[in-house]
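Student: pasting the structure only:
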């Protein structure tokens, strides 16, 4: 039986908004069912814990917003009320955390917004906005804070905010009574590295930061009891002979923690990395073509055997079978979608 996939894109440059597709379980092929442009620039998507509600950012300038869609009919997402302004600009990422929706707002000053969630999954009011402070050495990209991602740690206690502008990750705790995010500690990474996204190892004790301004992954130890993140190593995601500018976007790990894959925008490749048994060493073993231009997002299917890349500039989603012994992806198909930015399995 085919499942459903939800794909975000930038309507401001010709994207279709939110696209719903089916996925063939035997081949991994995507077939588009329909689109809705009710929400402008739904560039990143997330699901509720029960997978019955789909959330999207609306990555629009100074007046960014978030929106909720009912998946009562998975083939036809239904907008639940009007998009809610997040009181921050250009929200790029979001997550569900302790009964709230959190958005990472990139436009200066970068911030994280906390929105209430209603019983039916719809969005309520903005409960708080945590503005980041600081800057970095790159005066074009780091003149101010730029929150690029926010996610829940595996314990469910902490919300981690990744800031490209300040070269740091903030570990926050949510006060459910007030709706305020309180910073427990801030981890400073190497100056000018430009952290973009973060993902956890299946063991829950290691985390990996994908850095956009210097093409490396930072390996960190994570202590959920203390909310402590400590960097211990870096691994480059480009081969030594790579030329030209490159801006990595996404990092995903295999369900068994043996492999990691990074999307390289510019080099237009998927970096294949092995992860040792401790989770503390990553080695680049190969790069393969992403099958398009500017891979903004990368995700695995629920089985962990296929990889999907959202190639923003070429306007297509490409998919790959992953060789189980080596982790090397082999492209097996593509779907044309203009200005595509995110792929999410329902």
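Tutor: Done, it's in. What you see is a predicted model, and the numbers here were worked out from it, not measured in a lab. Numbers count the residues shown, from 1 in each chain.
Student: rest of the way, CA atoms for contacts and neighbours
Tutor: Fine.
Student: ok, and what's touching stretch 269-285?
Tutor: Stretch 269-285 is contacted by residues 201, 206, 219-221, 232-233, 235-239, 257-264, 286-291, 295, 327-328 when judged by C-alpha atoms under 8 Å, 6 or more residues apart in numbering.
Student: the nearest residue to residue 17 once chain neighbours are set aside: what's it in contact with?
Tutor: Once flanking residues are discounted, residue 17 sits nearest to residue 37: 4.5 Å by C-alpha to C-alpha, 6 or more residues apart in numbering. Contacts for residue 37 (C-alpha under 8 Å, 6+ apart) come out as 11, 16, 17, 18.
Student: pretty sure the first one sits against residue 43.
Tutor: No: with contacts defined as C-alpha atoms under 8 Å, residue 11 does not count as touching residue 43, sitting 9.1 Å away.
Student: what ranges do the strands span in the stretch 51-200 of the chain?
Tutor: 53-58, 65-70, 78-79, 84-85, 91-97, 100-105, 111-117, 123-131, 147-152, 158-163, 168-175, 180-188, 195-200 (DSSP state E, counting those that start in this stretch).
Student: so residue 99 sits right up against residue 114, yeah?
Tutor: No: contact criterion C-alpha under 8 Å: residue 99 and residue 114 do not qualify, at 10.1 Å.
Student: which of the two has more neighbours?
Tutor: More crowded of residue 99 and residue 114, by other C-alpha atoms under 10 Å: residue 114, with 24 against 15.
Student: so how many other residues sit close to the nearest residue to the more buried one once chain neighbours are set aside?
Tutor: Of all residues not flanking residue 114 in the chain, residue 102 sits nearest, at 4.8 Å (C-alpha to C-alpha, 6+ apart). Counted with other C-alpha under 10 Å, residues neighbouring residue 102 total 29.
Student: how near is residue 102 to residue 43?
Tutor: To residue 43, residue 102 is 15 Å away according to C-alpha to C-alpha, to the nearest Å.
Student: residues near the nearest residue in space to residue 137 that is not next to it in sequence, how many?
Tutor: The shortest distance from residue 137 to any non-neighbouring residue, by C-alpha to C-alpha, 6+ apart, is to residue 192 (5.7 Å). When counting by other C-alpha under 10 Å, one arrives at 21 neighbours for residue 192.
Student: next one: the one 3 residues further on
Tutor: The local packing of residue 195 (other C-alpha under 10 Å) involves 32 other residues.
Student: the structure to be compared is supplied as follows:
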């Protein structure tokens, strides 16, 4: 009845996370009947595991953040009783924060926030190559505190392995790379401008990959784009707020994920301590607000769904907890509030 998942956490002080109490990387379990959460094993040799993804079913990829110093990207074999390190490579960027992989082209794409770099690595037999290309984005936005320069925050590769999309919070841009024609030179990059001051943070693809949903951190709006599969270009078709109209706090949207049913989109808001839920129109791709979930903790930084779609597990960074919430697997809508709470130091990423 257990479903294994992994939690990345801050375990080494730096920059915007002076308070740390995490263990780096932790293996956890979810009871799929009751929602109970428990820890299985910790791997403290991985400092500041800021983002996780899988390559196939047997390899875990980890973005490890050194903040002011160049971070690393690691590949780890998932074995029954333990994790086995396979490779580690420099990202050549500071505050490494996100990565994605595509097994069509066997490449890993890693972004670093502080100096806005993208490193591109080949994957072969579970091992990462040194960076074959390193891009550094340029630009700025109207928010003088957060957009004083370019800040790449997310890299997502399309399912066909043709296009890479990079959210740049600092310059209000979504950068588009043609993966088959990468050169390492900035001249091969297309920039799509989002509304001024929005600060795009993360994105996900719609069910048929013809729509892209972008969460913007600085005003907590979610943007819906039509995507041209041939050219990779994006056309804005919808713009919605994720916070209540009467909210007078500071917007700070964090994670965006699509429910396995493809019927709903979930977005976390850190200072508001909630997760907004939108239903998705399967024909137009547009969103309709449904509800908000209280995460019963501070700073819901990230969350993920178990494979059945019946549970959501959320990482509350500043209250040092992860929590489980029951969902309807078919509709993708929540059916309860928090079911279980597990102490977990400064958690920032969850991956089933």
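Tutor: Yep, it's here. From a predicted model like this one, the values you see are computed outputs, not experimental measurements.
Student: tell me the counterpart of the residue nearest to residue 137 of structure 1 in structure 2.
Tutor: Under the alignment (TM-score structural alignment), residue 192 of structure 1 pairs with residue 197 in structure 2.
Student: quick one: secondary structure of the alignment partner in structure 2 of residue 238 of structure 1?
Tutor: In structure 2, residue 238 of structure 1 lines up with residue 243, judged by TM-score structural alignment. In three-state terms, and counting by DSSP: H, G, I helix; E, B strand; the rest coil, residue 243 of structure 2 is coil.
Student: for residue 197 of structure 2, see how far away residue 243 of structure 2 is.
Tutor: Per C-alpha to C-alpha, residue 243 of structure 2 is found 17 Å from residue 197 of structure 2.
Student: residue 269 of structure 2 now?
Tutor: According to C-alpha to C-alpha, residue 269 of structure 2 and residue 197 of structure 2 sit 17 Å apart.
Student: rewinding a little: does the residue nearest to residue 114 of structure 1 really touch residue 111, like I thought?
Tutor: No: taking C-alpha under 8 Å as the definition, residue 102 of structure 1 is not a contact partner of residue 111, at 10.2 Å.
Student: could you give me the buried positions within stretch 63-80 of structure 1?
Tutor: Within stretch 63-80 of structure 1, the residues that count as buried by 16 or more other C-alpha atoms under 10 Å are 63-71, 74-80.
Student: excluding covalently adjacent residues, which one is nearest to the equivalent of residue 257 of structure 1 over in structure 2?
Tutor: Under the alignment (TM-score structural alignment), residue 257 of structure 1 maps onto residue 262 of structure 2. Among residues not flanking residue 262 of structure 2 along the chain, residue 207 sits closest, at 6.0 Å (C-alpha to C-alpha, 6+ apart).
Student: structure 1: helices as residue ranges?
Tutor: Here structure 1 has no helices by DSSP state H.
Student: now residue 323 of structure 2. Nearest residue, chain neighbours left out?
Tutor: Among residues not flanking residue 323 of structure 2 along the chain, residue 341 sits closest, at 4.6 Å (C-alpha to C-alpha, 6+ apart).
Student: list the contacts for the one you found?
Tutor: 36, 37, 321, 322, 323, 324.
Student: give the equivalent position in structure 1 for it.
Tutor: By TM-score structural alignment, residue 341 of structure 2 lines up with residue 334.
Student: give me the number of residues near the residue mapped onto residue 314 of structure 2 from structure 1?
Tutor: Superposed on structure 1 with TM-score structural alignment, residue 314 of structure 2 falls opposite residue 309. By other C-alpha under 10 Å, the residues close to residue 309 of structure 1 number 29.
Student: OK, contacts around residue 309 of structure 1?
Tutor: Residue 309 of structure 1 makes contact with 263, 290, 295, 296, 297, 298, 299, 317, 318, 319, 343 under the criterion C-alpha under 8 Å, 6+ apart.
Student: swap in 6 Å and give it another go.
Tutor: Residues in contact with residue 309 of structure 1 (C-alpha atoms under 6 Å, 6 or more residues apart in numbering) are 297, 298, 317, 318.
Student: ok, and the closest non-adjacent residue to it?
Tutor: Nearest residue to residue 309 of structure 1 in three dimensions, chain neighbours excluded: residue 298, at 4.6 Å (C-alpha to C-alpha, 6+ apart).
Student: excluding its backbone neighbours, what's nearest residue 311 of structure 2?
Tutor: residue 326 (4.8 Å).
Student: go on, residue 209 of structure 1?
Tutor: Nearest non-adjacent residue to residue 209 of structure 1 (C-alpha to C-alpha, 6+ apart): residue 198, at 4.4 Å.
Student: so the one you found is in contact with residue 212, correct?
Tutor: No: if you go by C-alpha atoms under 6 Å, residue 198 of structure 1 and residue 212 don't touch, sitting 11.4 Å apart.
Student: returning to that earlier point: could you give the number of residues near the match of residue 257 of structure 1?
Tutor: 18.
Student: what's the counterpart of residue 144 of structure 2 in structure 1?
Tutor: Aligned counterpart of residue 144 of structure 2 in structure 1: residue 139 (TM-score structural alignment).
Student: what about that match, neighbour count?
Tutor: 11.
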